[in-house]
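>>> sequence below, structure please.
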Amino acid sequence: MLDLSDDAWTAIALSVRIAGIATLASLPFGIAVALLLARGRFPGKMLVDGIVHLPLVLPPVVTGYVLLLLFGRRGPLGSFLADHFGIVLSFRWTGAALAGAVMSFPLMVRAIRLSLEAVDPRLEAAAGTLGAGRIATFFLVTLPLALPGVLVGSVLAFAKALGEFGATITFVSNIPGETRTIAAAIYTATQTPDGDAEALRLTVVAVVIALSALVVSEFLQRRATARVRATA
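Next up, the predicted model:
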């Protein structure tokens, strides 16, 4: 069942790498946006919330096309990054990581936001009375208490980025060894004569990786929740 070709193993390794980098790179922004939506009071909050969750309801191809317009070599952001920093995202694995991060960002933000909203504000107030500033209170009290949500959001984002297809293939195409992820490799196999066996093997691998990520997420969430309850 695991008699995969070298190209398939390359696609698997590339997918894990892209999903991991997409998750790690978006995590600080996910925490910041979740905190803004959970605690912020400002005009247009509903609009910001809608924009954050827009990738969930838009066709992935639309999101990929918008990324291509913005971050392509001729796009405003893409040309700036290429001319000033030598960073090229379109048709590169780094662009696949960006697409995965954008598509998985709403899931990450939602999980972290719910966890932040569940934090007892009295505990934060108690830290303030002991002399802790707002930043110290966040990192020493709020964030540790919201850790289960951070873990769940991170793993959900990883799993989503791992299986992303529509936005990725639109933005960075399907280049073997560069942007061909597991999803793209499965699609390619289904379009190839006698490729059904390869597609099935890759499907099994994708299911195993995604399921393992969810199991690990549940385990880490339970440990983090138990630790928070023990210290509360």
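>>> contacts, neighbours, all on C-alpha from now
Noted.
>>> okay, buried residues for the longest helix along the chain please.
The longest helix of the chain (DSSP state H) is helix 196-231. Buried residues in helix 196-231, counted by 16 or more other C-alpha atoms under 10 Å: 198-199, 201-203, 205-206, 209-210, 213-214, 217-218, 220-221, 224-225.
>>> same check, this time on stretch 113-128
Buried-residue list, stretch 113-128, by 16+ other C-alpha under 10 Å: R113, L114, S115, L116, E117, V119, E124, A127.
>>> surely the fourth one meets T142?
Yes - at 7.2 Å, L116 counts as touching T142 under the criterion of C-alpha atoms under 8 Å.
>>> just the helices in this protein please.
6-39, 45-52, 54-57, 60-71, 76-85, 93-117, 121-129, 134-137, 143-145, 147-162, 166-172, 182-190, 196-231.
>>> list the helices and strands the longest one packs on?
The reference is to helix 196-231. helix 147-162, helix 182-190 (3 or more C-alpha pairs under 8 Å, 6 or more residues apart in numbering; DSSP states H and E).
>>> just name the most buried of these.
The highest average neighbour count among the helices and strands packed on helix 196-231, using mean count of other C-alpha atoms under 10 Å, belongs to helix 147-162 at a mean of 26.
>>> so that one versus helix 93-117, what angle?
150 degrees (axes from the mean of the first three to the mean of the last three C-alpha atoms, to 10 degrees).
>>> any idea how far helix 147-162 is from the middle of the chain?
7 Å (C-alpha atoms, centre = their mean, to the nearest Å).
>>> one more, for comparison:
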Amino acid sequence: MESAWIPLALSLKVALWATGLNLLLGVGVAYWLARHRFAGRELVDALLTLPMVLPPTVLGYYLLVVIGSNGWLGRWLDESFGINLIFTWQAAVIAATIVAFPLVLKSARAALENVDPQLEQAARVLGLGEAAVFFRVSLPLAWRGILAGLLLAFARALGEFGATLMVAGSIPGRTQTLSIAVYEAVQAGQDDLAAFLVMIISTTCVAVLLGAGWLAPRRPGLR
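Here you go, the predicted model:
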């Protein structure tokens, strides 16, 4: 069972990095969509939500087109800085971030749209700038929904498999995350190891879902 702790540690690192990136990207984009009305806003929202419904292999293919050795971004990084993302844990972070992004976006947008705009306007009248309004009014009122989305994104990133396998591979100790380790253990007939890994993932996800359910905003009068 000692071999189980290495992919667990890697999965936690990938999930934490992905959650941190989604905290910045997801909440930022959600605030922009919630506070600005423009033509095509819902189309933008739909495109950003695509990772939630697209097959993981399709996402993996798109990532290979972008960050692969022959991809426009991957080739530029390689030629300019000598950076090759494919088959690295950083590629796993990118895959997990994109897959989990819609969970943060949807939760954060809903939470921010439920903030009373009159409270924000009152803060502006009192002389607060947009950044101060966000951090001192909007964010404190929407934090439960945002945190619930982040917990769901963490669980999703922890269990990401398809896109991660395509761009990061399955290199033990380097890119083999927990979900990939389960697949490899089953293929190798290591049922005890697979069961142990599945128990870890399942317990963690149940705990995260309970936490997200407790944090989710409730209607008045409901507990």
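>>> aligned to G153 of structure 1, what sits in structure 2?
Following TM-score structural alignment, the counterpart assigned to G153 of structure 1 within structure 2 is G149.
>>> residues touching that match, list them.
L103, V104, L105, K106, S107, A108, A212 (C-alpha atoms under 8 Å, 6 or more residues apart in numbering).
>>> if we use 10 Å, what do you get?
Going by C-alpha atoms under 10 Å, 6 or more residues apart in numbering, G149 of structure 2 touches 19, 22-23, 26-27, 100-109, 111, 143, 155, 212-213, 215-216.
>>> then G173 of structure 2?
Per C-alpha under 10 Å, 6+ apart, neighbours of G173 of structure 2: S3, W5, I6, P7, A9, L10, W89.
>>> of the helices and strands packed on helix 196-231 of structure 1, which approaches P176 of structure 1 most closely?
Closest approach to P176 of structure 1 among these is made by helix 182-190 (8.5 Å; C-alpha to C-alpha).
>>> what range in structure 2 does that closest one sit on?
Using TM-score structural alignment, helix 182-190 of structure 1 pairs with 178-186 in structure 2.
>>> quick one: the matching stretch to chain centroid distance?
That offset, for stretch 178-186 of structure 2, works out to 21 Å (C-alpha atoms, centre = their mean).
>>> for stretch 36-50 of structure 1, same thing?
With C-alpha atoms, centre = their mean, you get 21 Å for stretch 36-50 of structure 1.
>>> what range in structure 2 does it sit on?
Aligned by TM-score structural alignment, stretch 36-50 of structure 1 corresponds to residues 32-46 of structure 2.
>>> run through who's touching the matching stretch.
Contacts for stretch 32-46 of structure 2 (C-alpha under 10 Å, 6+ apart): 26-30, 48-49, 102, 105-106, 108-114, 117.
>>> for stretch 52-61 of structure 1, same thing?
30, 33-34, 46-48, 50, 62-64, 66-67, 99, 102-107, 109-110, 164-171.
>>> stretch 197-212 of structure 2 vs structure 1, average offset?
Compared with structure 1 after the fit, stretch 197-212 of structure 2 shows a mean deviation of 1.8 Å (mean C-alpha distance after the TM-score superposition for structure 1).
>>> sorry, back to before: list residues touching both of L116 and T142 of structure 1?
L35.
>>> buried residues in stretch 38-55 of structure 2?
Those buried within stretch 38-55 of structure 2 under the rule 16+ other C-alpha under 10 Å are D45, L48, T49, P51.
>>> turn those residues into a markdown table, columns for distance to N70 of structure 2.
Listed next are the buried residues of stretch 38-55 of structure 2 as a markdown table, based on distance: C-alpha to C-alpha, whole Å:
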| residue | distance to N70 of structure 2 |
| --- | --- |
| D45 | 29 |
| L48 | 24 |
| T49 | 26 |
| P51 | 22 |
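>>> for the one residue sitting closest to the centre of structure 2, what are its contacts?
A centroid search over structure 2 (C-alpha atoms, centre = their mean) returns A100, at 3.0 Å, as the residue closest to the centre. Counting by C-alpha under 10 Å, 6+ apart, A100 of structure 2 touches 15, 18-19, 22, 26, 49, 51-52, 149-150, 152-158, 160.
>>> what lines up with it in structure 1?
Aligned by TM-score structural alignment, A100 of structure 2 pairs with S104 of structure 1.
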